[in-house]
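> Got a predicted model here, sequence first, then my questions.
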Amino acid sequence: MNGTLKRAALACLLMFGLLMLNVNYLGAVKAEDYRTDARNQRAFYARYSVDRGWITADNGKTTLAKTVETDSDYRFERQYPNGKMYAHILGFFAPESSRGIELAAGKYLDGSHPDLLVRRAIDFISNEPPKGASVDLTIIPKAQEVAYNALRASGKRGAIVAMNPRTGAVQVMVSLPTYDPNTIAVPNKSTAAKAYNKLDADEQDPLLNRATEKTYPPGSTFKVVTAAEFLEDDPSRTPETQVAAPQVLDLPQTTVGLPNYGGAACGGGQVSLRYALERSCNTPFAKFGMELGWDKMREQAAKFGMGEPIPFTLPVAKSDIGPEEELAALAQLSIGQRNNQMTPLQMLLVAAGIANNGEVMKPYLINKIVGPDGGVLDETEPDPMSEAVSSEVAGKLKDMMVSVVQAGTATAAQIPGVSVAGKTGTAEHGNSPSPHAWFIGFAPADNPEVAVCVFIESGSAGTDATGGHTAAPLAKDVMQAVLSAK
């Protein structure tokens, strides 16, 4: 009898041990899988039981995303008052996913961040729904609206992004085509999935943030980078330094020459560096690149942030000048072609670095995090990213970029009473007859408050194809809007 009891007791202990082992396995190892499982309705309802923090701009004066209480089983619902205008910044808060600021600042917005631990405890004790913190962005709403309407009026795909070059605060970020995040941010899995899948299948790719998530050949805007290394390489060089500017540049190891845009002549074959940048001559800058070599060109590009992902609030595709090849390839990438691929955000940093006396600031979108009680939990401080060029070289580049706007290819970016610096770009790509159109610049040139990059995807064909014709006027509108909002 005792033996039977012992065996039964051992069996019970063994089963109890196995049960506890399984409980611990489920709790410690599989808990996250079960919590995020699409079939877990408890997690789904919990997602909409939080009074999610609002997303604002202009120190809380403009509401970009808000939470409203409903009478349904889902207590709260997310809404975006101007969803299409801010879609690529805000992203969306959907039943099973998030994107944009909704994802990047998600723990603050849903109240799960450690900074909100006391707040969560108070809500629990008082039987109130959990409250998240609000996120205030650096965007200037009036300038954002101007950029959005200007790009939409062009009828083209593209992006416009602007920032304060002295701080890195992003003032404008627009990408077209866009989408309405309200169609995805509904507390219904099937409806949200259907809306998302429709956008995802759209050939125009409206979900893509063209300002940050894709790279394109930058065309002649990259000549600013080439000019930067040309000046850094020899401090005695100035905007008035005479440089060779043939109508066609002979390239090594090939019978194909590199011409200026449209096959035009560049002065009389010998011009000042200022004139070469003003007229956006190809041959001088292609020649500079070959003479400087791959190592120096890559090093200069890296100082502006190329070759590594840019640290930013939102995902950013890596910009790069491409792998080392023959010298002919180096000549082409030195004028922004070949395998040279940049995001508009990256080219914005080129303009901003020059505007800020050679120092590139880390770009950022979040101004501050404000708790449910109104207290500031976190506030972004300006943070230098790199020194792209010396202040002396930055001054020379700034001087030449002012000439580009005053008397060169970017006269359409002129603002009455304001000195503007800039550079246009027209980039061939694939077999398309319509090149990309670019403009980078800043204003006021002597005390910059805004740097901007305008990118028009497959802008136009023929005489309307250039960045000076297509992109520069939009940049003017955006810079004016930022300056008038001060």
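Thanks, I have it. Numbering: from 1, shown residues only.
> Only C-alpha atoms from now on, for both contacts and neighbour counts.
OK.
> By residue count, tell me the biggest helix in the protein.
In the chain, taking DSSP state H as the definition, the longest helix is helix 2-28.
> any residues touching the very next helix or strand once past that helix, and which ones?
Using DSSP states H and E, the helix or strand that directly follows helix 2-28 along the chain is helix 31-36. Here helix 31-36 makes contact (Cα atoms under 8 Å, 6 or more residues apart in numbering) with Asn40, Ala43.
> In the longest helix of the chain, which residues are buried?
Buried residues in helix 2-28, counted by 16 or more other Cα atoms under 10 Å: none are found.
> now stretch 90-97
Going by neighbour count (16+ other Cα under 10 Å), the buried part of stretch 90-97 is Leu90, Gly91, Phe92, Phe93, Ala94, Pro95, Glu96.
> and if you look at stretch 261-274?
Buried residues in stretch 261-274, counted by 16+ other Cα under 10 Å: Tyr261, Ala265, Cys266, Gly267, Val271, Ser272, Leu273, Arg274.
> Got another one to weigh against that:
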Amino acid sequence: MTKQLRRLSVVVLLMFISLFAATSWIQVAIAGELSANPENRRTLYDSYEVQRGTIFAGGTAIATSVPSNDLYSWSRSYPDAEMWAPVTGFINPVLRSSTGLEQAMNAALAGTGSQQFLTRVEQIVSGQPARGSNVLLSLDPALQQVAYDSLDGYEGAVVALEPDTGRILALATSPSFDTNLLASHNSSEVNAADQQLNDDPLRPKINRVTSETDPPGSTFKLVVTAAALASGEYTPESTFDNPATFTLPGTDTDIHNFDRGTCGRGDEVTLETALRLSCNIPMAELALELGTDAIREQAEKFGFNSTFEIPLDVTASSYPEGLNEPQTALSGFGQTDVRATPLQVAMISAAIANEGIVMNPRMVDRVVASDLTVQDEPADTEFGRAMTAEDAATLTEMMVGNVENGAASGARIDGVDVAGKTGTAEHNPGDPYTLWFTGFAPAENPEVVVAVMVQNGGGLGQEGTSSGIAAPIAKRVIEAVLSE
């Protein structure tokens, strides 16, 4: 009997230990993960029992809590909602969903994160009402306004960041939407507004900076040129054949330069001229010489095929494995299955501006409790080195030529050396192009990197040009930074 009781005691003890371990794991080890999970409805509902923290951009409140006269106690209010929609997102118990920073920073804003534990205890002991923490962003409201206004009438995106820190200064998309419509607690109004937005063919709820991938067009020539310089076998003076038509190997498909002529005069063209005039044929020739593996390796050094959290989730840009020769040639000017987000295109320029080092992009500077205690202060971190400082300086000089007397002349600023590259991405025959620009300034001491993507040809079909539409948008953003 004693032996049986001993066995039973051991079993009960083991069950107790297992239960203790399981609860400890849930309450400590994965508490943050569970709290951040958008499927965790209790976290969503509990977050309305406290005064949710405010999201600030440069001292301006862009998401606040206001008292509600229903069972949720508080509701969210979004000043300048359309301008900030891709940043703040929205949170709503009626829709049982949240997006943007409202989702990504929910634990901090609701005061349920592990870093808010001591603050919660203090509030309980002192009898203070529960409050979430405030989130202070790196974004500049004035620059955000310029970026958003510059997109008026276009489908597209603008992102600006500091090359040496990765701090995002502006993140705007167009068309956008009024997040207040989806913050209401009136179920019929919210569901109707949500359905209307979901049915809109212009997809205003999409964050085009972080979630939209398009062929990067000729902006990808920066990656191919970086791979060429890194090989040690090419310089800006390296030459390529200069025909007006090039047949993709193993096919009867011809490709052309944008103006369907040769890349400048002569039977040969230098790499510098090919990049400056944004010619497709010599870059296709270069891509074939480098090979798909070398290009993919270089692309991945810039961040392709990787996901990022800023803390918004960023869709991975892609340079796929196993491209055949025709596909490799097309990838030389950012076509075929190469796809990139505007943030990734900005990261290419940022690496060049930062002497070859890619910084992880971020948009949160601090998390601050209601008593002004700093609970979190994310540091600047490196993703990795994409190229040597010497190659970055060479590529910067080539990009300056693009703006001074090349295909990116729409970004010229008097008295300032701007380094830039345009891109025109093709889709199906007859479809409007996607127009790109990426660059930085001043070239000799970069303060800001900008990437612009304008979809649907800027409303001009195949008549819209990157230098005429995308580059001037970037110019306005750069001027706004340099005038501060």
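Done, it's in. As the structure is a prediction and not an experimental result, all values here were calculated from the model.
> Any idea what the TM-score is?
Here the TM-score for the pair of chains, by TM-score structural alignment, normalised by the length of the second structure, is 0.88; 456 aligned residues with a Cα RMSD of 2.8 Å.
> before we move on, the earlier item: mark which of the buried residues of stretch 261-274 of the first structure are part of helices, please.
Per DSSP H, these map to helices at Leu273, Arg274.
> Can you lay out the buried residues of stretch 261-274 of the first structure as a markdown table showing distance to Glu392 of the first structure?
Below are these laid out as a markdown table (distance: Cα to Cα, whole Å):
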| residue | distance to Glu392 of the first structure |
| --- | --- |
| Tyr261 | 30 |
| Ala265 | 30 |
| Cys266 | 27 |
| Gly267 | 27 |
| Val271 | 22 |
| Ser272 | 18 |
| Leu273 | 16 |
| Arg274 | 16 |
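> Looking at the buried residues of stretch 261-274 of the first structure, spot the one nearest Asp295 of the first structure.
The nearest member of those to Asp295 of the first structure, counting by Cα to Cα, is Leu273 at 22.3 Å.
> In the second structure, what sits opposite that closest one in the alignment?
In the second structure, Leu273 of the first structure lines up with Leu271, judged by TM-score structural alignment.
> contacting residues around the nearest residue to Thr99 of the second structure once chain neighbours are set aside?
In this structure, Thr99 of the second structure finds its nearest non-sequential neighbour in Gly89, 4.7 Å apart by Cα to Cα, 6 or more residues apart in numbering. By Cα under 8 Å, 6+ apart, Gly89 of the second structure lies in contact with Ser98, Thr99, Gly100, Leu101, Glu102, Gln103, Thr179.
> So what's the residue count around the fifth one?
Here the neighbour count serves as a burial measure; for Glu102 of the second structure (other Cα atoms under 10 Å) it reads 25.
> distance of it from Phe90 of the second structure?
To Phe90 of the second structure, Glu102 of the second structure is 6 Å away according to Cα to Cα, to the nearest Å.
> One more: the fourth one?
Separation of Leu101 of the second structure from Phe90 of the second structure (Cα to Cα): 8 Å.
> Over to the first one?
Taken as Cα to Cα, the spacing of Ser98 of the second structure relative to Phe90 of the second structure amounts to 5 Å.
> The second one now?
According to Cα to Cα, Thr99 of the second structure and Phe90 of the second structure sit 5 Å apart.
> ditto for Asp199 of the second structure
Asp199 of the second structure sits 18 Å away from Phe90 of the second structure, going by Cα to Cα.
> Redo the contacts of Gly89 of the second structure as CSV? Include distance to Pro282 of the second structure and secondary structure.
Converted to CSV, the contacts of Gly89 of the second structure look like this (distance: Cα to Cα, whole Å; DSSP: H, G, I helix; E, B strand; the rest coil):
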residue, distance to Pro282 of the second structure, secondary structure
Ser98, 47, strand
Thr99, 44, coil
Gly100, 42, helix
Leu101, 43, helix
Glu102, 47, helix
Gln103, 46, helix
Thr179, 47, helix
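> from those, which two are the most distant?
Put simply, by Cα to Cα the two of these set farthest apart are Gln103 and Thr179, 13.6 Å from each other.
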